[in-house]
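Student: Starting from these lines, generate the structure:
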Amino acid sequence: MEIEAEVEQSKFKRICVFCGSSQGKKTSYQDAAIQLGKELLTGVTVGEVKAVADMHQRKAEMAKHSDAFIALPGGYGTLEELLEVIAWAQLGIHDKPVGLLNVDGYYNSLLSFIDKAVEEGFISPSARHIIVSAPTAVELVKKLEEYVPSHQGVASKLSWEMEQLDYPEEYDISS
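Tutor: The predicted structure is shown next:
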């Protein structure tokens, strides 16, 4: 489930939140989600419904209209959406902050994996700083507000717009 939240008194107007469709087993995950909601929401109606053709366009639209991203604890879908916006940042498609709400160390293994990938030369040290992590909503929002991109983009000024891709109908992805 994704939420676009309008944020007052912030440099962010909209934050895209990736979270599991399940609440998880620990009440701390639920409490953290509620706390994040309190940190972000202003009492104003948030979000909008927009029909899209497929999942890729859905993610592109969410990313296009968001100023930052936050991942709460979740499963495969949350991880897939999180990694895609991280990869887009690494490629220079956007320079928006990407945050992990690391409740009870939920994302410690992922962060260790990423650190290992840096150590082994698969991720550059500057690209490691794309991800901002904190155990509480208050700390995470503060870190996201202070975020300054330090990675080198390789595909600057790419567009989120699917229409501009203009792939031929029989595009062969294996070549």
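
Student: can we go C-alpha only for contacts and neighbour counts from here?
Tutor: OK.

Student: and the gap between the residue most central in space within the chain and residue 117?
Tutor: By C-alpha atoms, centre = their mean, the chain has its centre lying nearest to residue 69, at 3.5 Å. Distance, residue 69 to residue 117, using C-alpha to C-alpha, to the nearest Å: 22 Å.

Student: what does residue 78 give?
Tutor: 20 Å.

Student: So for the two, which sits in the more crowded spot?
Tutor: Taking other C-alpha atoms under 10 Å, residue 78 and residue 117 do not tie; residue 78 has more neighbours (20 against 15).

Student: circling back: so the residue nearest to the centre of the chain belongs to a helix, correct?
Tutor: No. Under DSSP: H, G, I helix; E, B strand; the rest coil, residue 69 falls outside any helix and is assigned strand.

Student: okay but it is in contact with residue 12, surely?
Tutor: No. Residue 69 is not in contact with residue 12 according to C-alpha atoms under 8 Å; the separation is 10.3 Å.

Student: so what's residue 72 up against?
Tutor: 17-20, 29, 33, 78, 100-103 (C-alpha atoms under 8 Å, 6 or more residues apart in numbering).

Student: same check, this time on residue 35
Tutor: Contacts of residue 35 (C-alpha under 8 Å, 6+ apart): residue 137.

Student: where does it land in three-state SS?
Tutor: helix.

Student: Check which residues of the longest helix along the chain are buried.
Tutor: Looking across the chain with DSSP state H, the single longest helix is helix 76-91. Neighbour-count burial for helix 76-91 flags 78-79, 81-82, 85-86, 88-91 (criterion: 16 or more other C-alpha atoms under 10 Å).

Student: that older thread, in TSV, list the contacts of residue 72 along with secondary structure and distance to residue 113.
Tutor: Output for those, formatted as TSV (DSSP: H, G, I helix; E, B strand; the rest coil; distance: C-alpha to C-alpha, whole Å):
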residue	secondary structure	distance to residue 113
17	strand	22
18	strand	20
19	coil	20
20	coil	21
29	helix	22
33	helix	24
78	helix	17
100	strand	14
101	strand	17
102	coil	15
103	helix	17
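
Student: Just give me the closest of those to residue 121.
Tutor: Proximity of these to residue 121 (C-alpha to C-alpha) peaks at residue 100, which lies at 22.7 Å.

Student: I have a second one here; can you model it like the first so I can compare?
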Amino acid sequence: MVLPTLLSAPTPTSGEIKSVCVFCGAGDGGDPIYAQEAFELGKMLASNNIRMVYGGGSIGLMGAVAKGTIENGGKTLGIVPEPLFKHGSAQLGETVIVPDMHTRKKRMAEESDAFVVLPGGFGTMEEMLEMITWSQLNIHSKPILLLNTKGYYKLFVDWIQLSVQEQFIKTKNADIFVTCDTTKDVLNLLQTYQAPETRYGLDWTKKDEENRQSLI
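Tutor: Model prediction:
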């Protein structure tokens, strides 16, 4: 995992959330409810004048949430690595081409005030876990929400609880992310989110030795 050269940023207040990064699958999933909820999320973002930042593309849940935003008058920003762009997937809305996957995640984080995670596969999980890790390390303190459509993230939440039980994760650090069952809950949770105080108090402007001491 490559850590970004970002300074720790404060959690935005409710009035400051103007741009939300959405991580989600490029497939539709096995149940129409996944695409329906993705579209509703995009619609909700548009109706609240919140820009949607995502991985670009027009298919799967990525396409559904982008269409839900655009078709309801909202703005989107797709950030696509050049190899994927050359692969030929059609793009929706404004698109930025970046050289690689690491740059993509860094740019998505910089462009967003919060993160919402929809169902997806390996890529979605990797993006979500990196943002959770960056929060734990105090690179950012932005809201991270999991849209638990059809209980999709139940096993992940169970694994987090097991990790807490086995003392690999601090109890309060399990609250770095919050889950919600429907898009109706997303806006309220974005506005009320508070990053746990048990996160590592690292200052990314300090020297390495100072940060090592703060981990002890």
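
Student: where does the TM-score land?
Tutor: TM-score for the superposed pair, counting by TM-score structural alignment, normalised by the length of structure 1: 0.80. Supporting figures: 151 aligned residues with a C-alpha RMSD of 1.7 Å.

Student: on that earlier part again, closest one to residue 152 of structure 1 out of the buried residues of helix 76-91 of structure 1, please.
Tutor: residue 90 (7.3 Å).

Student: Pretty sure the closest one sits against residue 128.
Tutor: No. Using C-alpha under 8 Å, residue 90 of structure 1 is not in contact with residue 128, being 9.1 Å away.

Student: just checking, next helix/strand downstream of the strand or helix carrying residue 62 of structure 2?
Tutor: According to DSSP states H and E, residue 62 of structure 2 maps onto helix 60-70. Stepping forward along the backbone from helix 60-70 of structure 2, the first helix or strand reached (DSSP H and E) is strand 76-81.

Student: C-terminal to that next one, what's the next element?
Tutor: helix 82-87.

Student: Which stretch of structure 1 is that next one matched to in the alignment?
Tutor: Across structure 1, nothing matches helix 82-87 of structure 2 (TM-score structural alignment).

Student: immediately after that helix, which helix or strand?
Tutor: strand 94-98.

Student: mean offset of the helix or strand just after that next one relative to structure 1 (after superposition)
Tutor: With elements assigned by DSSP H and E, the helix or strand that comes after strand 94-98 of structure 2 is helix 101-110. Compared with structure 1 after the fit, helix 101-110 of structure 2 shows a mean deviation of 0.7 Å (mean C-alpha distance after the TM-score superposition for structure 1).

Student: Kindly name the residues of structure 1 that line up with helix 101-110 of structure 2.
Tutor: So helix 101-110 of structure 2 sits over residues 55-64 in structure 1, by TM-score structural alignment.

Student: Return the set of buried residues in that stretch.
Tutor: Residues of stretch 55-64 of structure 1 classed as buried by neighbour count (16+ other C-alpha under 10 Å): 57, 59-63.

Student: now the helix holding residue 62 of structure 2: how far from the chain's centre is it?
Tutor: Relative to its chain's centre, helix 60-70 of structure 2 lies at 15 Å (C-alpha atoms, centre = their mean, to the nearest Å).

Student: so it corresponds to what in structure 1?
Tutor: Counting by TM-score structural alignment, helix 60-70 of structure 2 pairs with no residue of structure 1.

Student: Just want the angle from that helix to strand 76-81.
Tutor: 150 degrees (axes from the mean of the first three to the mean of the last three C-alpha atoms, to 10 degrees).

Student: Tell me the helices and strands packed up against helix 60-70 of structure 2.
Tutor: helix 32-47, strand 51-54, strand 76-81 (3 or more C-alpha pairs under 8 Å, 6 or more residues apart in numbering; DSSP states H and E).

Student: closest to residue 184 of structure 2 out of the ones you listed?
Tutor: So among the helices and strands packed on helix 60-70 of structure 2, helix 32-47 is nearest, using C-alpha to C-alpha, at 8.2 Å.

Student: could you give the angle of the closest one to helix 60-70?
Tutor: 30 degrees.

Student: per the alignment, residue 95 of structure 1 corresponds to what in structure 2?
Tutor: So, by TM-score structural alignment, residue 95 of structure 1 is matched to residue 141.

Student: ok, its match to residue 133 of structure 2 distance?
Tutor: Separation of residue 141 of structure 2 from residue 133 of structure 2 (C-alpha to C-alpha): 11 Å.

Student: try residue 45 of structure 2
Tutor: 25 Å.

Student: what do you get for residue 153 of structure 2?
Tutor: 18 Å.

Student: same deal with residue 35 of structure 2?
Tutor: 28 Å.

Student: Next, count neighbours for the closest residue to residue 183 of structure 2 other than its chain neighbours.
Tutor: Of all residues not flanking residue 183 of structure 2 in the chain, residue 41 sits nearest, at 5.6 Å (C-alpha to C-alpha, 6 or more residues apart in numbering). For residue 41 of structure 2, the neighbour count with other C-alpha under 10 Å is 27.

Student: Distance of the alignment partner in structure 1 of residue 41 of structure 2 relative to residue 23 of structure 1?
Tutor: In structure 1, the residue paired with residue 41 of structure 2 according to TM-score structural alignment is residue 36. With distances taken as C-alpha to C-alpha, residue 36 of structure 1 is found 14 Å from residue 23 of structure 1.
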